[in-house]
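**Student:** sequence first, then the predicted structure:
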Amino acid sequence: MLEHTEPLRAGPSPARRRAAQVAAVLRSSPSRLAILVFLVLVFVFTSLFMTPWAAADGRPTQFSDALFTAASVVCVTGLATVDMATHWSVFGKVVIVVGTQIGAVGVLTFASILGLVVTRRLGLRAKLMAAGDSNPLRTHHGAVPEGQAVRLGEVGTLLATVAVSTLTIEVAVGLLLLPSVLVAGYPFWTAVGDAFYYAAMAFTNTGFSPNAEGLTPFANDYWFLSLIMVAVVAGSIGFPVIRTITKQFRTPRRWSLHVKLTLVTSAVLLVVGAVVYTGLEASNKATLGDAGAGHTAFQALFFSTMTRSGGFATIDVEQMHGASLLVTDMLMFIGGGSASTAGGIKVTTLAVLFLAAVAEARGRRSMEAFGRRIPSDVLRVAVAVVLWGATIVAVATITLLQITRDSLDRVLFEVISAFATCGLSSGISAELPEAGKYVLAATMFLGRVGTVTIAAALAASQARQLFRRPEERPIVG
């Protein structure tokens, strides 16, 4: 009698085992996943930009320029080593817009939106990833002040807000910009494309222009420039803030501390920046000195808004006084709001450091604002963000100075613009050698991924310490 035997099942292949191991590592560290996904996206868009169809002349773009452009697009920076208006074909410009949309909402948030569309629900891991994208404190153990960002249970609503607000704001701004572009003399369909291109570049805080003249045709069009400012501010304050304003517009007392700090600090920086630029550049005929008082004040406010990470400019940055460049460096380094399309260390980071200094000066043990106490772990994250950001800027500046042999003020300006994903340029990006392009592309990548994400990925911040050492106070100051 023959005995029935089951066929032996082969184990998983080596490739599948390696893939499973990689997947396990990525699931255990969303910060490493963010870095990997951004890297993959940069190289995918590099490949697209190197194709003959992406260039207007039908010839492949060299690797260094394609990589720099891909990093600038995915990181929504706005710096360029080629003429973005004339070098790329229609296909190339479509790739640019798609890349900025992905980079603007954040890769983790974008992935979660896709998961929500496909599965119609978010799993716990997806909620943790999306919430971590809006609150860097989730990379650390301990209590997390969810009221300052977004609660896990509200992630689905936040993702819907991200998608709807992005589409609504860009379409609305594009329609409102269209009359100004038509009045400037562009053909109808060119005007339609340019209007929506400007809207997308403004809300994503990228700053690319579809025409070679940039904003020159609209330098005196207050309607056009005001809409650009509104779109840049909307993109730079952050999606949690947009969601709160839309849901609780009539009850500002119920707004979270994060929303209040973001709005107040952003407004103060905008006004202070405008006043400082007016005072410093009013005598400079190459920038603001040739206009009347009203026009000078408006242009100063516009430029102050662009330092939030907008990247557009109606004046020649290279002609600005050294003091104005230094002020711009500081404003760009601060950047916009958390979980926004802007870069920099974020306005809430600056606010927390300022509140800590005020509390120390008054001899208080805790930071307070708007009737709320801010935990000390928030201050530790703020300090870490500033130190990592300053380190990245310092290393990149020293390296680029050695490569280019250019002046410190120009190189520092370009590096901070890259780190803060701002896009304002002192003019050296177009003159960079290949090594310089790689350095600046890496700076854009590190600035967009986020200093906290980099720190968490490299230092394995999830590790627990099961003991406490004896306490001793060093002398500080």
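**Tutor:** Done, it's in.
**Student:** when you work out contacts or count neighbours from here on, use the C-alpha atoms and nothing else.
**Tutor:** Noted.
**Student:** residues in contact with Phe312?
**Tutor:** Gly207, Phe208, Leu215, Phe303, Met306, Gly423, Leu424 (C-alpha atoms under 8 Å, 6 or more residues apart in numbering).
**Student:** and it, helix, strand or coil?
**Tutor:** Phe312 carries the three-state label coil when classified by DSSP: H, G, I helix; E, B strand; the rest coil.
**Student:** thinking again about what came up before, now the contacts of Phe312 in a markdown table, with distance to Ile169 and neighbour count?
**Tutor:** Output for these, formatted as a markdown table (distance: C-alpha to C-alpha, whole Å; neighbours: other C-alpha atoms under 10 Å):
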| residue | distance to Ile169 | neighbour count |
| --- | --- | --- |
| Gly207 | 16 | 30 |
| Phe208 | 18 | 28 |
| Leu215 | 20 | 19 |
| Phe303 | 21 | 25 |
| Met306 | 18 | 28 |
| Gly423 | 21 | 30 |
| Leu424 | 23 | 27 |
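**Student:** which pair in these has the greatest spatial separation?
**Tutor:** Greatest spatial distance among the contacts of Phe312 (C-alpha to C-alpha): Phe208 and Phe303, at 15.3 Å.
**Student:** which parts of stretch 161-177 are buried?
**Tutor:** Going by neighbour count (16 or more other C-alpha atoms under 10 Å), the buried part of stretch 161-177 is Thr161, Val162, Ser165, Thr166, Ile169, Glu170, Val171, Val173, Gly174, Leu176, Leu177.
**Student:** do you know how far Gly103 is from Ala34?
**Tutor:** Gly103 sits 11 Å away from Ala34, going by C-alpha to C-alpha, to the nearest Å.
**Student:** okay, pairing it with this:
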Amino acid sequence: MRRASAVLERFQHPAQVIVTGFGAAVLLGTALLALPLATTSGQSAGWLAALFTATSAVCVTGLVVVDTETHWSVFGEVVIAALVQIGGLGIMTLATLFTVLVSGRVGLRVRIFAQAETKTVRMVDIRHVVRKVVLFSLACEAVVAVLLTARFAFGYGEPFGRAVYLGVFHAVSSFNNAGFALWSDNLMGFVSDPWICLTIAVAVIVGGLGFPVMFELVRSWRHPGKWSVLTRLTVGITAILLVGGTLVFLATEWHNPRTLGALDDPGKVLAAFFTAVMPRTAGFNSLDIAAMYPSSWLATDLLMFIGGGSAGTAGGIKVTTFGLLAFVIWAEMRGEPEVNIGHRRLPETAQRQAISISLISVALVAVSTYVMLVLTPHTLDQVLFEVVSAFGTTGLSTGITAQTGTAGQVLLVLLMFVGRTGPLTLGSALALKDRTRRYQLPEERVIVG
């Protein structure tokens, strides 16, 4: 009875589960990466570098203050990959469970109450969901690892053992939207290689869509009319952002000799598409981010802030939140009393949740940008890019991460942690906090705008 009550209590407070779990993983990763064994020099990386890297890995961000290739030993790289895997699986599992809980499709809360009352311990539905998430993730990573291993071995002459190591590491990093790479220039050496770039891009997209959406697509991809609102929003907005982002980067960087200008036309399209995918939020880059025009930085800021799908490994406010706000605005512009998506009506609670998450996120980014400007000598566009990248758990950078100083790096650590746990925690808390009021106050209109 006590054990069942403890389980019930935990699910009544999902924020505690999320924050405690991710915090424990960060602390464990920090301790392991601080060991002399974790560096190529045989000396401790120091608490700040270890903490920053561990947080970046667990929160599947990819921002770094030391060069991953030259600074960390094989042990350190394995620890980073393991932390990324733990963070990615943890995110997908927790997000999927809370999605199920909120949607009521499995009746998780009712089941837990029933178990506490009947003193049973079986949780078939929960185990079934978690098993599917884990198997789905590992299967996707295995496919990506095989494709990358084959390319590294036969296309670049890597020894088979090294090719397998590179394939597995980058499969884990890409599917979990982490952005860690084992080359100092990330993936810039493969900018014109469609095998590498498209494989990683597809892994990023699939991981960013989220398990509920991918499962529904696999089950009923031939019948879009039967898709849920979540799947329609996620797929539709993702497609729009990918196409729009590709066109924006092609238009702004086409003649930039330090980015797309040095490539042939097919290479430009490939690099622009890859650059549009990464703010989903993976953090790989095949172009020099620091060499891009400020207009491209701003476009990337917007894509990183929006992020990927709910219940996936991507960060940001999520494409579903962005899509809901777009439909709310469209309905308001047309003077419609209700917000409809397809043949479904959007409840007012979902509208308030989307507005709350978006405004809180905007405020957090604005305040953090101001603080970072005070702490560092960098320009507004550089600082904004870094802050949004950390909050959106993207990992892209203009190259100033290691130059932000101790205070700046601590702020980025907090942003990565809040950016990863905050939206999920806040979204779950808002969705599960449903109060009823037995009276209504008199209505009074105010001037808006």
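**Tutor:** Alright, I've got the coordinates. Please read these numbers as outputs of a predicted model, since none were measured by experiment.
**Student:** hang on, the earlier thing: among Gly103 and Ala34 of the first structure, which residue is more densely surrounded?
**Tutor:** Between Gly103 of the first structure and Ala34, counting by other C-alpha atoms under 10 Å, Gly103 is the more crowded of the two (28 against 22).
**Student:** for the counterpart of that one in the second structure, what are its contacts?
**Tutor:** In the second structure, the residue equivalent to Gly103 of the first structure is Gly87, according to TM-score structural alignment. Shown here is Gly87 of the second structure, whose contacts under the criterion C-alpha under 8 Å, 6+ apart are Phe22, Ala57, Val58, Cys59, Val60.
**Student:** superposed on the second structure, where does whatever helix or strand Met229 of the first structure lives in end up, distance-wise?
**Tutor:** Assigned by DSSP states H and E, Met229 of the first structure belongs to helix 222-236. Its aligned residues in the second structure lie a mean 0.7 Å from helix 222-236 of the first structure after superposition (mean C-alpha distance after the TM-score superposition for the first structure).
**Student:** what packs against that helix?
**Tutor:** Under the contact definition 3 or more C-alpha pairs under 8 Å, 6 or more residues apart in numbering; DSSP states H and E, helix 222-236 of the first structure sits against helix 155-183, helix 188-203, helix 293-305.
**Student:** the longest one vs helix 222-236, what angle?
**Tutor:** Interaxial angle, helix 155-183 of the first structure versus helix 222-236 (axes from the mean of the first three to the mean of the last three C-alpha atoms, to 10 degrees): 160 degrees.
**Student:** between the helices and strands packed on helix 222-236 of the first structure, which gets nearest to Tyr438 of the first structure?
**Tutor:** Closest approach to Tyr438 of the first structure among these (C-alpha to C-alpha): helix 188-203, 23.4 Å.
**Student:** what residues in the second structure pair up with the very next helix or strand once past the helix holding Met229 of the first structure?
**Tutor:** Going down the chain from helix 222-236 of the first structure, the next helix or strand is helix 239-247, by DSSP H and E. Per the alignment by TM-score structural alignment, helix 239-247 of the first structure matches residues 211-219 in the second structure.
**Student:** just the strands in the second structure please.
**Tutor:** Taking DSSP state E as the test, the strands found in the second structure are 339-341, 344-346.
**Student:** hey, which of those strands is tucked in deepest?
**Tutor:** When you average the neighbours per residue for each of those (mean count of other C-alpha atoms under 10 Å), strand 339-341 leads with a mean of 17.
**Student:** mean per-residue distance, it versus the first structure.
**Tutor:** After superposition onto the first structure, strand 339-341 of the second structure lies on average 1.5 Å away from the residues it aligns with, using mean C-alpha distance after the TM-score superposition for the first structure.
**Student:** alignment lookup: Thr313 of the second structure to the first structure.
**Tutor:** The equivalent of Thr313 of the second structure in the first structure is Thr341 (alignment by TM-score structural alignment).
**Student:** what sits against the nearest residue in space to that match that is not next to it in sequence?
**Tutor:** Take Thr341 of the first structure and drop its neighbours on the chain: the residue closest to it by C-alpha to C-alpha, 6 or more residues apart in numbering is Ala104, 4.8 Å away. Applying C-alpha under 8 Å, 6+ apart to Ala104 of the first structure gives the contacts Val74, Cys75, Val76, Thr204, Asn205, Ser340, Thr341.
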